[in-house]
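K.L.:
got a sequence here, can you build the structure:
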Amino acid sequence: MKYRFVLLLFSATPLLSYGQTTALDSKVAQVKDSVVAWRRHLHQNPELSNREYHTAAFVAARLQQLGLEVKTGVGKTGVVALLKGGKPGPVVALRADMDALPVKERASIPFKSVDSAEYLGQKVPVMHACGHDSHVAILLGTATVLSSMQKDLHGTIKFIFQPAEEGPPGDEEGGAPLMIKEGVMDNPKVDAIFGLHINSQTPVGTIKYKSGAVMASSDWFSVQVKGKQSHGSQPWSGIDPVVVAAQIIQGFQTIVSRQAELTKAPVVITVGKIHSGVRNNIIPEDLLMEGTIRTLDGAMQKQVHEKMQLTATKIAEASGATANFSVTTKTEVTYNNPELVKRMLPSLEAAAGKDHVKESDWTTGAEDFSFFGDKAPAFFFFLGGMPLDQDPAKAAAHHTPDFYIDDSKLDVGVKTFCQLVIDYAAKAGK
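P.N.:
Next comes the predicted model:
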């Protein structure tokens, strides 16, 4: 159940006075060059999900230098640090994900990744093609700034450096669910959690946010179709699972176009992989298709699962074949607590400038940050990293070889995290 209750009522204006804001600006400015340097080091040394050994060691060493209480090995390679403020108050968590992707980088930059690693038994190139290196650097910068303000802070700040946001390999556990399972949102119990994601198609330094559902759930599904093998010249003597699969794929798309209430929330069903057959003149006996489902409403998510099950089995049955449909939920809908968003929006505007904070539409991308929202009110937003002279329509998307981030405004992310922590904790501590 997502947290949707009303939080304690307090002023919706940033708490910091002019002098305090100036001091925060100065501290953020002092760490800016380090944040960029950290990001570029991590970019040049990427690691895949559940294999973030160097990254975790890099993070832990810097947190220990700040004198924080540091715990490593959380959720396999995760790092968690506590900063206890000098004044009483709530526990506020900040999260950054650390893993990279099996993508070969094409960008011509001095810190380009040329690394490779093993992924599911294959040697693959590795690249930070989603900007998680930026997230880690921003959170390290935030920890540095807030540590220097420790005696004036209300409550406790929990810094969560999470592995495997892109999904653990194979049958391994990992990511936010494993960290939560191991108690990351407890001891001490988190009262609110904030997260951000860099975006390659949003102008650098601009923040985008949305109240309520902001990112889709991500389900992985498979359909195993079983027909009857025959010679390709005599299809009537067999049952063709390829033709059955084609009809099932079409049927899935009519769930989107004719059965889902799209005025309520969007739905995406994508078949991304099909495997069947060994020879061009043999109708095979079996076929396996796999894909992903994206929804932005929990009830619709369940309904889509049921309709896909019915569609696959009945279409197969009509042709004399059988179909076994299975689905695994990888992430839930990322849900921003509306009351938390309303109260903390002035903090975003104070950090980035009101003209640089924009309300956005929801996205069918997915994030396992969603699971943290089951444990405490959550607020997840986006920070722009696209060069100002670039056309958003031409900017390379995430998870692609040409993905590129302008890291000149990572300090905006640092200041925003700091502003959120200070404002939320100090107000709640009064």
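K.L.:
all contacts plus neighbour counts: C-alpha atoms, from now on.
P.N.:
Will do.
K.L.:
and V271, how many neighbours?
P.N.:
16 (other Cα atoms under 10 Å).
K.L.:
show me what contacts it?
P.N.:
Shown in contact with V271 (Cα atoms under 8 Å, 6 or more residues apart in numbering): 249, 289-292.
K.L.:
need the max-distance pair from those residues.
P.N.:
Using Cα to Cα, the two most remote members of the contacts of V271 are I249 and T292, lying 12.3 Å apart.
K.L.:
now the strands for the stretch 251-400 of the chain?
P.N.:
Assigned by DSSP state E, counting those that start in this stretch, the stretch 251-400 of the chain shows strands spanning 267-276, 282-283, 286-295, 322-331, 334-336, 357-359, 363-366, 378-386.
K.L.:
sorry, slip of the keys, the one I care about is the stretch 101-250 of the chain.
P.N.:
116-119, 122-125, 154-162, 192-203, 207-209, 212-226, 230-231.
K.L.:
and A318, which of the ones you listed is closest to it?
P.N.:
Closest approach to A318 among those (Cα to Cα): strand 212-226, 12.7 Å.
K.L.:
what about the strands of the stretch 101-250 of the chain, which gets the closest to T254?
P.N.:
strand 212-226 (16.8 Å).
K.L.:
so who does the residue nearest the centre of the chain touch?
P.N.:
When Cα atoms, centre = their mean is applied to the chain, the residue found nearest the centroid is E367 (2.9 Å). For E367, the contact set (Cα under 8 Å, 6+ apart) comprises 165, 215-217, 331-332, 334.
K.L.:
residues near P110, how many?
P.N.:
By other Cα under 10 Å, neighbour count at P110 equals 8.
K.L.:
where's it relative to A37, distance?
P.N.:
In this view, P110 and A37 are 12 Å apart by Cα to Cα, to the nearest Å.
K.L.:
ok, now how distant is A428 from L420?
P.N.:
Taken as Cα to Cα, the span from A428 to L420 is 12 Å.
K.L.:
neighbour count for those two, which is higher?
P.N.:
L420 (25 against 17).
K.L.:
what's the nearest residue to the more buried one if we skip its chain neighbours?
P.N.:
S347 (5.8 Å; Cα to Cα, 6 or more residues apart in numbering).
K.L.:
what's around the one you found, how many residues?
P.N.:
27.
K.L.:
and this one, please, so the two structures can be compared:
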Amino acid sequence: MPARTGRCCNERFAGARPMNDRLDPQHAAADLIEEAARQVEGRVLAWRRDLHAHPELGNREFRTAGIVADHLRRLGFDEVRTGVAHTGVVGLLKGALPGPVVALRADMDGLPVTEEVDLPFASKVRTQWNGEEVGVMHACGHDCHVAILMGVAEVLAGLRATLRGQVKFIFQPAEEMPPDGEDGGAKMMIAEGALEKPTPRVIFGLHVTSRLNVGEIGYRPGPTMASSDRFRITVRGRQTHGAAPWLGVDPIVVSSQIVLGLQTIVSRGQDITREPAVVTVGMIRGGNRENIIPDEVMMKGTIRTFDEGMRDDIHEQMTDIAEGIAKGNRAGCQVCINKNYPVTYNDPALTAQMVPTLQRVAGDEHVHEVPKVTGAEDFSYYQQLIPGLFFFVGSTEKGLDPAKAPSNHSPRYKVDEASLSLGVRALAHVAWDWLATH
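P.N.:
Below you'll find the model as predicted:
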């Protein structure tokens, strides 16, 4: 019977150790983190559901920020700054023992998506976004990120008597981009001092993902998520009656040719055996009546790359192709490309150092090096200043094929809430282990 009981303990959480190993202070601390994480599970779940039912868009996370700030103050944080980059919250927890500073980050904003998941706490929120009425949903899992980091704050605050150094908690708005005409996100958080007084030596973050089953953790050293650029192409023709197109210049036809032409950039103009790349037109707008050829068509889209040289070359090719097609059709064309997020780059040495911690938390067989992700993250701005590790926590129910599950940003994206507990444990352990070894 005692042997069987021991196996059950090992199954309950990965990384259980023989009793004689637990005499080591670091092992003892790991067990305390596990126990504290179990105790906070119910509250993390409640926070996530409340946040999911009340999502807020970028730079408008007033309710969310208030909940976070109140929580950190109740935990006795040494410092709680609010209003950073509009609605950001930065909390500082000082351990009783000397040591360096580590930062942990969670993003808070939802998306202009109308939820289609049948949940008792599904979002019913509607609001204005860039002049349009939209539904609002935590379709990317940022509600989970906030709840997880609130849980980590409670776990580490309860262990501050044996905590080395300081932990800076960064709750960031507008990761999904601020409204048009506004600044925001990680870049603005940095500009307003989120990484100062004190300056962290490293930063950790995570993202729940439909691409992995619950219980799985994914990571990758080096380039992990793509850079993200926005483009707008405006084609100017000459308006005329739809029954007499020869009397004008049809910008709709020209725009259609440009969309097709852009597809050759990646398929024929880039060496994708070296790095992947994506050029996507996500919106076209022009005309207001079926029998009128309009003066103008506007299209918008995104560019994803992992290499700065390819990034610049794609920008140049896009301009040449769009302007060339327009000129050949006697239309005008304006191409505007804005660089947004850099490549999310996981410091290789830091990643190698922390993978054993992730393996101890989730189990060796559940921690995998994953392929590059063409999604983008403004966590990359922090990584440009200090070494960082950004990893993925599976959120698709066990037994379901992640490749067929509704993806992040889908109105049908559904989180298996068992991922929350793993997120709390993983983030708490990597912070503690890094501080303990530095």
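K.L.:
now what about the TM-score between them?
P.N.:
A TM-score of 0.93 describes the superposed chains when it is computed by TM-score structural alignment, normalised by the length of the first structure; 414 aligned residues with a Cα RMSD of 1.6 Å.
K.L.:
before we move on, the earlier item: dump the contacts of E367 of the first structure into CSV; add neighbour count as well.
P.N.:
Formatted as CSV, those follow (neighbours: other Cα atoms under 10 Å):
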residue, neighbour count
E165, 24
M215, 28
A216, 29
S217, 28
T331, 23
E332, 25
T334, 30
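K.L.:
list the buried residues in stretch 275-294 of the first structure.
P.N.:
Buried residues in stretch 275-294 of the first structure, defined by neighbour count with 16 or more other Cα atoms under 10 Å: 282-294.
K.L.:
before we move on, what about stretch 388-403 of the first structure?
P.N.:
For stretch 388-403 of the first structure, by 16+ other Cα under 10 Å, it's 395-403.
K.L.:
what do you get for stretch 431-438 of the second structure?
P.N.:
431-436.
K.L.:
what's the answer for stretch 174-191 of the first structure, then?
P.N.:
So, applying 16+ other Cα under 10 Å, buried residues of stretch 174-191 of the first structure: 174-180, 184-185, 189-191.
K.L.:
show me the helices in the stretch 1-150 of the second structure, by range?
P.N.:
Secondary structure of the stretch 1-150 of the second structure (DSSP state H, counting those that start in this stretch): helices at 2-12, 25-53, 62-74, 142-157.
K.L.:
what's the closest of the ones you listed to S210 of the second structure?
P.N.:
S210 of the second structure sits nearest to helix 142-157 of all these, at 12.8 Å, using Cα to Cα.
K.L.:
how big is the offset of the closest one relative to the first structure?
P.N.:
Once fitted to the first structure, helix 142-157 of the second structure is off its aligned match by 0.6 Å on average (mean Cα distance after the TM-score superposition for the first structure).
K.L.:
residue in the second structure paired with G232 of the first structure?
P.N.:
In the second structure, the residue matched to G232 of the first structure (TM-score structural alignment) is G242.
K.L.:
list the contacts of stretch 261-268 of the second structure.
P.N.:
272, 277-279, 314, 317-318, 321-322.
K.L.:
identify the residue range in the first structure corresponding to it.
P.N.:
Counting by TM-score structural alignment, stretch 261-268 of the second structure corresponds to residues 251-258.
K.L.:
got it, and stretch 278-285 of the second structure?
P.N.:
By TM-score structural alignment, stretch 278-285 of the second structure lines up with residues 268-275 in the first structure.
K.L.:
go through the matching stretch and flag the buried ones.
P.N.:
For stretch 268-275 of the first structure, by 16+ other Cα under 10 Å, it's 268-269, 271.
K.L.:
out of these, the closest to I160 of the first structure would be?
P.N.:
Of those, the one sitting nearest to I160 of the first structure (Cα to Cα) turns out to be V268, at 30.8 Å.
K.L.:
would you mind confirming that T313 of the first structure makes contact with G320?
P.N.:
No - with contacts defined as Cα atoms under 8 Å, T313 of the first structure does not count as touching G320, sitting 10.4 Å away.
K.L.:
and P406 of the second structure, what's its match in the first structure?
P.N.:
So, by TM-score structural alignment, P406 of the second structure is matched to A396.
K.L.:
repeat for L119 of the second structure
P.N.:
That one, L119 of the second structure, aligns with I109 by TM-score structural alignment.
K.L.:
ok, T302 of the second structure next?
P.N.:
Match for T302 of the second structure (TM-score structural alignment): T292.
K.L.:
could you find the closest non-adjacent residue to that match?
P.N.:
In space, T292 of the first structure is closest to W220, 4.6 Å off (Cα to Cα, 6+ apart).
K.L.:
in the first structure, what residue corresponds to G328 of the second structure?
P.N.:
Checking TM-score structural alignment: G328 of the second structure goes with A318.
K.L.:
for its match, grab the count of nearby residues.
P.N.:
10.
K.L.:
quick check, D361 of the first structure in contact with G212.
P.N.:
No - here D361 of the first structure does not reach G212: they are 10.7 Å apart, not a contact under Cα under 8 Å.
K.L.:
all the helices of the stretch 301-430 of the first structure, residue numbers only.
P.N.:
338-352, 410-429.
K.L.:
winner for burial among those?
P.N.:
helix 410-429 (a mean of 24; mean count of other Cα atoms under 10 Å).
K.L.:
who touches that helix?
P.N.:
Contacts of helix 410-429 of the first structure (Cα under 8 Å, 6+ apart): 8, 10-11, 14-16, 24-25, 28-29, 32, 35-36, 88-92, 94, 134, 138-139, 141-142, 145-146, 153-155, 157, 194, 196, 205, 344, 347-348, 350-352, 383.
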